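Asks: I'd like to go over a predicted model; first the sequence, then the structure.
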Amino acid sequence: MKIVVIGGTGLVGSQVVRNLTDHGHEAVAAAPQTGVNTLTGEGLPEVLEGAQVVVDLSNSPSFAEEDVTSFFRTSTTNLLEAEAAAGVGHHVILSIVGTDRIDSGYMRAKVVQEDLVKASGAGWSIVRSTQFFEFLSSIADSGTVDGVAHVAPVRFQPIASSDVARFVARTAAGTPLNGTIEIAGPDVVGFDEIVREHLAAKGDPREVRADAEATYFGARLQDKDLVPHGEALLGEVGYDQWRAAQA
């Protein structure tokens, strides 16, 4: 089966391509550096020729609400139109656990993307994931003021990007869900606690302060915003295993 992975050269995308290839599929990594641009439509007809599935892992270079909303609206619309013309029967996107309850511009833009996919009239699957272990350092950086990292003391269930890629690849190789699944890591932890542990493991001397006013994608958090509500598929890799693999 030919499966085109938009954003297939990135952190998750490259692993999705590898997973699909290992299972005998023709997985094509599509990105601006390979001549495929979803914002302009460049290269889409060519790369989608003969494809049965498209996995969209693209992301906006800017997280400002107007920019990211425009990105997802334009990119998704161009993709869906090109897929309809090419006869693609399954569109898969990676979204975020909490998208519909975290009040931030980025999350509202992801809802726009999800709604476009749901309304497309073709087969679709949405995989909502919790945050990746790989972004713990950047989370600390974004919350750092005067050398102190401010992180909300809420529940958190991070996941390894390798597990995300495995779930996305499995979804792409299956029949359309015409629905949404949620995925998360195996363990629920304190958000501030794991950021503190992560910085300590890296030898980063910053203090991590539990701060109920700290924001995430520009939004204040409720205790359950970053964990799945209801049933979720759980990854196999916990933080300690992931950290050991990085070393």
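Replies: Great, that's in hand. Residues are numbered from 1 along each chain as shown.

Asks: switch to C-alpha atoms for all contacts and neighbour counts from now on
Replies: Noted.

Asks: so how far is residue 159 from residue 22?
Replies: For residue 22, the distance to residue 159 equals 22 Å [CA to CA, to the nearest Å].

Asks: These two - which one has more neighbours?
Replies: residue 159 (26 against 11; other CA atoms under 10 Å).

Asks: quick one: that one and residue 135 touch, right?
Replies: No. Using CA atoms under 8 Å, residue 159 is not in contact with residue 135, being 10.2 Å away.

Asks: And for the chain, the residue most distant from the center?
Replies: residue 146 (29.9 Å; CA atoms, centre = their mean).

Asks: Can you give me every residue that contacts that one?
Replies: Residues counted as contacts of residue 146 (CA atoms under 8 Å, 6 or more residues apart in numbering): none.

Asks: How about the contacts made by residue 110?
Replies: Contacts of residue 110 by CA under 8 Å, 6+ apart are 69, 72, 95-96, 99.

Asks: Go through those and flag which are in helices.
Replies: The helices, defined by DSSP state H, take in 69, 72 from these.

Asks: And the contacts of residue 110, which is closest to residue 16?
Replies: Residue 16 has its nearest neighbour among the contacts of residue 110 in residue 95, at 15.0 Å by CA to CA.

Asks: so that closest one sits right up against residue 128, yeah?
Replies: Yes. Checked against CA under 8 Å, the pair residue 95 and residue 128 is within contact range at 4.4 Å.

Asks: What ranges does this structure have for its helices?
Replies: Counting by DSSP H, the helices of the chain are 11-22, 44-48, 65-86, 105-118, 136-142, 161-173, 191-201, 239-246.

Asks: distance between the shortest one and the chain's centre?
Replies: Yep, that's helix 44-48 we're talking about. Relative to the chain's own centre, helix 44-48 is displaced by 23 Å; criterion: CA atoms, centre = their mean, to the nearest Å.

Asks: Next up, a structure to set beside the first:
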Amino acid sequence: MRIGIAGGGGTVGGRVVEAARRRGHEAVILTRGAGVDVRDPAAVRGALDGVDAVVDVLNINTLNTRRATEFFAATTAALLEAGRAAGVGHHVALSIVGVDRAPYGYYAAKLAQERLVESGGVPWSIQRATQFHDFARQMYDGARLGPLHLAPRGRAQPVDVQEVADRLAEVVESGPQGRVTDLAGPREESLVRMVRDYARAQGVRGWIPEVSLPGGLGRAQRDGSLLPGRDAILGRRTFEAWLGELGQH
């Protein structure tokens, strides 16, 4: 199978490329670094010749609803338009567990992306996953008050990025299925503890106070809206295992 991977040079995408190749498929990387402007349907169309399926794991580092929505609207529309023209038989998009229960900020943009995929005219699958283990680093770096790092209160069930990549490869092979079963990590974690444990693993010994983030998304993190349901597929690698390996690199 020939698989186009939008965002194939990123954290998730690179692993999807590796997973596809391990399973005997040809991976076509769709990124600007590979010479493909993923916002331009014509450029994408040229890269999709002979492609059987597209996996979209594109990402943008912003919490701004407008910026994120504009990005996903442009890239998803281009991928779907090019996919229709090229006769792509399967469009697979990675989304986030709970986006419909917490349609705020970046999550609102991902929910809008799902709606585009559902109505895009290409047979589709959407795989929702919980946040990755690396979410602890993102929160540590992003939640700050001046020089002081903060630990946001929240409930999380982080999943290993490699397990997400392997699951996406399985979804591609299974053909279009619509919304597939959610994927999550093996157990629930405290986001406060995750952030503090990450900081300690980096040698930080200072005070990291816990805080409640404002707004709907902060509330959703605290009340469990972003946790998976009982039917979710659970990964095996724990946050603790991921954290233990950080010091080995």
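Replies: Received the coordinates, thanks. These numbers come from a predicted model, not from an experiment.

Asks: what's the TM between chain one and chain two?
Replies: With the length set by TM-score structural alignment, normalised by the length of the first structure, the two chains reach a TM-score of 0.92; 246 aligned residues with a CA RMSD of 1.9 Å.

Asks: how many neighbours does the nearest residue to residue 68 of the first structure once chain neighbours are set aside have?
Replies: Nearest residue to residue 68 of the first structure, sequence neighbours excluded (CA to CA, 6 or more residues apart in numbering): residue 60, at 5.5 Å. The burial count assigned to residue 60 of the first structure is 14, neighbours taken as other CA under 10 Å.

Asks: wait, what's in contact with the nearest residue to residue 131 of the first structure once chain neighbours are set aside?
Replies: Distances taken as CA to CA, 6+ apart put residue 158 closest to residue 131 of the first structure, at 5.0 Å, once the chain neighbours are dropped. Residue 158 of the first structure makes contacts with 130-133, 184-185, 187-188, as judged by CA under 8 Å, 6+ apart.

Asks: cool, residue 153 of the first structure as well?
Replies: By CA under 8 Å, 6+ apart, the neighbours of residue 153 of the first structure are 190-193, 210-212, 223.

Asks: please redo it, this time with the cut-off set to 6 Å
Replies: 191-192, 210 (CA atoms under 6 Å, 6 or more residues apart in numbering).

Asks: Distance-wise, check residue 247 of the first structure relative to residue 160 of the first structure.
Replies: Residue 247 of the first structure sits 15 Å away from residue 160 of the first structure, going by CA to CA.

Asks: More neighbours: which of these two?
Replies: Higher neighbour count among residue 247 of the first structure and residue 160: residue 160, with 25 against 6, using other CA under 10 Å.

Asks: Assess the claim that that one and residue 132 are in contact.
Replies: Yes. Between residue 160 of the first structure and residue 132 there is a contact under CA atoms under 6 Å: 5.5 Å.

Asks: sorry, back to before: make TSV from the contacts of residue 153 of the first structure and add neighbour count and distance to residue 45 of the first structure to it.
Replies: Shown next, in TSV, are the contacts of residue 153 of the first structure (neighbours: other CA atoms under 10 Å; distance: CA to CA, whole Å):
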residue	neighbour count	distance to residue 45 of the first structure
191	20	43
192	22	46
210	18	49
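
Asks: Residue 132 of the second structure: what's it in contact with?
Replies: Contacts of residue 132 of the second structure (CA under 6 Å, 6+ apart): 158-161.

Asks: Just give me the closest of these to residue 175 of the second structure.
Replies: residue 161 (21.7 Å).

Asks: Around the closest one, how many other residues sit close by?
Replies: Quick note: residue 161 of the second structure (other CA under 10 Å) scores 23 neighbours.

Asks: Spit out the contact partners of it.
Replies: Residue 161 of the second structure touches residue 132, counting by CA under 6 Å, 6+ apart.

Asks: go with 8 Å
Replies: 11-12, 15, 132-133.

Asks: buried subset of these?
Replies: 12, 15, 132-133 (16 or more other CA atoms under 10 Å).

Asks: tell me the two of those that are most distant?
Replies: Among those, 15 and 133 lie farthest apart (CA to CA), at 15.0 Å.

Asks: In CSV, list the contacts of residue 158 of the first structure along with distance to residue 197 of the first structure.
Replies: Formatted as CSV, the contacts of residue 158 of the first structure follow (distance: CA to CA, whole Å):
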residue, distance to residue 197 of the first structure
130, 19
131, 16
132, 15
133, 12
184, 19
185, 17
187, 14
188, 14
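
Asks: Of those residues, keep whichever come out buried.
Replies: Applying 16+ other CA under 10 Å to the contacts of residue 158 of the first structure, the neighbour count classes 130-133, 184-185, 187 as buried.

Asks: now the residue nearest to residue 68 of the first structure: how far from residue 66 of the first structure?
Replies: 11 Å.

Asks: on that earlier part again, tell me the one of the contacts of residue 110 of the first structure nearest residue 82 of the first structure?
Replies: For the contacts of residue 110 of the first structure, the nearest to residue 82 of the first structure is residue 72 (15.1 Å; CA to CA).

Asks: Can you find the partner of residue 64 of the first structure in the second structure?
Replies: Alignment note (TM-score structural alignment): residue 64 of the first structure maps to residue 64 of the second structure.

Asks: how about the nearest residue to its match, chain neighbours excluded?
Replies: residue 105 (5.7 Å).

Asks: Show me what that neighbour aligns to in the first structure.
Replies: Per TM-score structural alignment, residue 105 of the second structure is aligned with residue 105.
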